[in-house]
Structures are given as C-alpha cells and as structure tokens.
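*Asks:* Structural data only, the sequence is not supplied:
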C-alpha cells in the first residue's frame, strides 16, 4: 500500500502543471484549461487516497498543493475565456446557437468553443469577482492550503462569492420543507409522542407534525419567533453545541430538514453521537449516500448506518430560499428521507450490522390525499407499514 501512495510523489503532475501554466502564458487558453482540469482531478484523487490510507503528511500536502496550482490555472483560464467570449459576441463572432443568418461562417457557437452555457456563466462570475477584488482567487486558494484544507472548486466558489447564491443572498440558509415531503413521511413512518425539530425555521415541518398529533419541541440557530400550538416560543441555539437536557430524559425523536453546506455532516453525526434518540428522520440530498473523505459522514453512514432511506422517485417541488422573489424554478435535487432507528436490544443504530439499510423508492404524489400517521407508543413499537417498492441496498 505504501508503494502505491509513494508512487503519487513521482507522478509527474508538477510537469503538467508547468506545461499548463506555459500554455496559458502563450495564450492557448483552452489547452491550458484542459490540462489544469486533468491535474486537478488526479491531484484531488491522490490527496484523498493518501489521507485515507495514512500516507506521510508531506504527500498529502504536495497533492493538495498541486490541486491548488491546477485550480488557480483553471480559474485564470476561465477568466480569459470569459473575456474572449464576450469580445467575440460583441463583434458578432459568437452565438449561443448555430448561426443561421450570417453566410460567411465567421461565427462560432459555445459548443464549438468547448463551452456550455453554464461554463460561460461561471466564467463571467469568476471574472467579475476578480475585477471587484483583484487577486481574490489566489488568496482564497492559498488560505485553504495554509489551513491544511483541500482547495476545491466548491470552496473556491464559496470563498469568492460565485456560488449560485452568495452567502449574503442565502442569508440564514432557510429553505422551507415542502408539505409533500412531510405528508409522504407521515404516511408510512411513526414517531414517539414528542418530537424535536432542531432546525425549525418558520415551522413548515413542525406544523404538520402537530397536525398529526405530535408534541413538538422547537429550536433553531436563528430566532424566527416560531411557536408551537401551545404558544411556546422556539429556543435559539446552535444544535451542534447542544447536549441531552436533564429536564428532558426521554430524548424525543428528531425530525428535521437540516441546514445543507459545510456543517451538514457534523449536524447528522452530532444527532447520533450526543442525543441518540429512538428515531431520527432527516431530509437529505441523495448524495449523502456517497463520499468517504469526511469522518462525520463515515460515522453516520458506515459506523451507524440508517435503517431506511426513502428515495423520492419524483423530485420534490423546489425549496426556494426564504425571501426569494424570482421565478419559481423546478427542483434539480434528488432527495430522500434518511431514517435512523435505534435497536433497543443492542442499543445501536445498525443492530450489530445484521439488518443493513433498506432502500425504498416512493412517489410523493401517491400520498397527496393520505391520512397522516399519529404518534407511536414507544413501549409497544411495531415496524411501520411500508408503501413503495423496495430495492436491494
């Protein structure tokens, strides 16, 4: 194993980085970008491999440095491409689609230039960020490396404000859960009489839980002034700083749509480590099934795997962020309810590995007119009746 890891040290990627840098300096932007993308992917895989198998820190650092160098070249190439494409459009030489009215054939399309509409959009945003704050891309990458962290594309977008929604635009990152999601969950899954909603937002989940007969405890990092049906005001607290409360020994079940982003994995792991309720239901991106680089993700999916994953075969209606006033878009995210159920005999979430995770496909339209299931008596717990076709996990 060590020989395989050591092989990365002599991979020759540094020479490819230098070649990409030279091409960029010579004005061959497309070729420079192509080489940089290849180095980025290989260095990223190498760093992850080295870290996973306990390679020397120098190898991890070198792989991440190469990844950062490639990312910087790729970003600079994108800025140049944005400038060149915009200049070509201004001259009438570039078209979004295949030109039909210019007979001399001097125009070119995005496809012919090797660019998608998304590529052009992202390149322009990156170019504009550099114009506003010169050097921001290089500084953002250097800061990640100095902190010993991976310089990834997603973190770069977040750092320079070129995400689809900036941090300022996202505000408190509140995306209200659609009722279709809750109606589906409460059509085949039951919980203890008291449920905790630790990311309650403005009450999209808690209202439906209460409609089904549950007592709901409310909290959120942000004070939205949300109240339960008894008029009790939510607590304003950071879930990841919470511990089981002495005045609440029963440990209520947890049902929530947790905040996505950098803290998601830690949020899920904290629920399992610190609170250990009888049942947890989290509405997550289906991608949560994947990944191995984050120890909290591995803890939640490998060491304490969910008992059930209910995958929506039809995408849920779009969850627009709070305060959104733009067009109503269709969702591009595949989501699922991830359920963790504590096995009382073993006091574990995986029943000593004997049961495994059950993957079930569900269509929320099936449950549009269903009756919501009420609380389950924890002392006489029974296996919930499933609807939908199960497939092997």
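*Replies:* Great, that's in hand. Predicted, not measured: the structure shown is a model, and the values here were computed from it.

*Asks:* make it CA atoms for all contacts and neighbour counts henceforth
*Replies:* OK.

*Asks:* Not counting its neighbours along the chain, what's nearest residue 46?
*Replies:* Ranked by CA to CA, 6 or more residues apart in numbering and with sequence neighbours excluded, the top spatial neighbour of residue 46 is residue 63, at 6.2 Å.

*Asks:* Same question for residue 153.
*Replies:* residue 71 (7.2 Å).

*Asks:* Can you tell me the element the one you found falls in?
*Replies:* helix 57-90 (DSSP states H and E).

*Asks:* what about versus this one:
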C-alpha cells in the first residue's frame, strides 16, 4: 500500500512517485481476533497484499486493488473516483490502511460504498478528524506496530515512531466512540506487570456496579434501544444484555 509516512503528499499523481509502505500482517491478525466482517471484503489500497493475504488466510473473499501497480492486485483503480466501486456498492465490508493525506475523503467514500463495516488503520490521534461521523470503536495498539518501506520488515522492524489504531465504523451507527486496546506488548516493566496482575481480577470492580448496570440496561430497553445498541452504549456484550433482560422483563 502506498503510504506517505516520511513526507506529505499533495496529489494522487505525486503519491504514485512515492515509496511503498506496508502493514505488518500481525496487526491484521490481532484485529481479526476482535472483529468479524462480511465474508466479502474490499481492500482498495492493497499494495503488496499484506492485509489482503491475512484476510484470505482467515477465510474472507478479498477483492484487492490499488491506485499504483506493485504487481499484486488490480492496479490503477482510484478508490475515490473509479466507477467500479459505485457498481459494487454495499457488496463488501472494507479493511485497509489508506493514504493519510486523503484520510477524510477515504472514510467518506468507504461509508458510501461499504455493506456494513469499515476498518481503517490510522495514527491514533486521527480520532479528532472524524468527529463528524465518529467511529463506533477504536482499537489502540499498546505497542508500536511495524510499517515497512517496500515491504522490508526485516530492515524496518521497530523503526516506526507512531502509535497506530484500527478505526471501526458500522453503517448506520452514530453515537459515542468506544476505545479498546490491542495488547501487543513484547515486554513490560515490573511496575506494569504488577498493575496487570492487580487489575486482572475484574470481578471485584464489576460486582460493585453490576446492579447499577442492570438498572441502566432496563432503562435503555424501555427507551426502545436494541440489545446491540444497549451493549455498545454500556460496553458489555449482547449476550449479557439478553440474559439480564430475561431476568427482569
């Protein structure tokens, strides 16, 4: 995927002349532990196929393209303007690491094209760019991930200076953004190890507020919110919502 990391890019023509930066497949694998997508997925900035190949390994049918020709996928297909995407609107979910100089345009286009869900990798501080249509979830990596020039992960391992996050949009969802973590630390300090151990037993905190949470579930149910919407609002899973409602409705 073409990604302007070292310098800003003013146009798609200039971008074509830039170096190729690719996404560590591990970052995709960790996302797929958290999110499920429609069986058909579109990767419109596929580059050398690092995201596409990982999606395929997990059983997804992937349509891959790129503005540039790197020998992997359908080239010279501009996601922002190519009519191919208009002809196939609402057929695919979208997972990609887009060019950041057109991040807003890419998100807007994806929301128009996607069937249900959009996942894009951005530096975590890009959250402020999307207040006009907030993502429903943001998965923040706790450790920097590798973004490699020309796909050379051996040379560029641990050279990345940015903290990244997966931004998830669901079509039709407009509400608060939930921040979650993808814990990809290789090593942590003794202090953090101690904190992880101390706070690993969530029951002592959960039990304290469980009854209040049940009351909130009932309140939102009375307001005609769906179980899925209630779960997102309260950051609990939908099964828990159903079970609590069975107890009280």
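*Replies:* Perfect, I can see it now. As the structure is a prediction and not an experimental result, all values here were calculated from the model.

*Asks:* TM-score of the superposition?
*Replies:* Remark: TM-score between the superposed chains equals 0.63 [TM-score structural alignment, normalised by the length of the second structure]; 178 aligned residues with a CA RMSD of 3.0 Å.

*Asks:* what range in the second structure matches the next helix or strand after the helix holding residue 71 of the first structure?
*Replies:* Later in the chain than helix 57-90 of the first structure, the nearest helix or strand by DSSP H and E is strand 94-95. Counting by TM-score structural alignment, strand 94-95 of the first structure pairs with no residue of the second structure.

*Asks:* Disregarding residues adjacent in the polypeptide, which is nearest to the residue nearest the centre of the second structure?
*Replies:* Centroid-nearest residue in the second structure, with CA atoms, centre = their mean: residue 166, separated by 3.0 Å. Distance criterion CA to CA, 6+ apart; nearest residue to residue 166 of the second structure, sequence neighbours excluded, is residue 121 at 4.6 Å.

*Asks:* Check the alignment and tell me where the one you found lands in the first structure.
*Replies:* Using TM-score structural alignment, the equivalent of residue 121 of the second structure in the first structure is residue 283.

*Asks:* now that match, what's its secondary structure?
*Replies:* strand (DSSP: H, G, I helix; E, B strand; the rest coil).

*Asks:* Scan the second structure for its longest helix.
*Replies:* For the second structure, the helix with the greatest residue count under DSSP state H is helix 203-222.

*Asks:* Give the equivalent position in the second structure for residue 316 of the first structure.
*Replies:* With TM-score structural alignment as the criterion, residue 316 of the first structure pairs with residue 145.

*Asks:* That match sits in which helix or strand?
*Replies:* Under DSSP H and E, no helix or strand contains residue 145 of the second structure.

*Asks:* quick one: it and residue 22 touch, right?
*Replies:* No: assessed by CA atoms under 8 Å, residue 145 of the second structure is found out of contact with residue 22, at 11.0 Å.

*Asks:* ranges for the strands of the second structure?
*Replies:* Under the criterion DSSP state E, the second structure contains strands at 21-23, 40-43, 61-64, 93-96, 117-123, 137-141, 147-149, 164-170, 178-182.

*Asks:* what do we get in the first structure for residue 179 of the second structure?
*Replies:* For residue 179 of the second structure, the residue aligned by TM-score structural alignment is residue 359.

*Asks:* how far away is that match from residue 13 of the first structure?
*Replies:* 41 Å (CA to CA, to the nearest Å).

*Asks:* With that, I have no additional questions.
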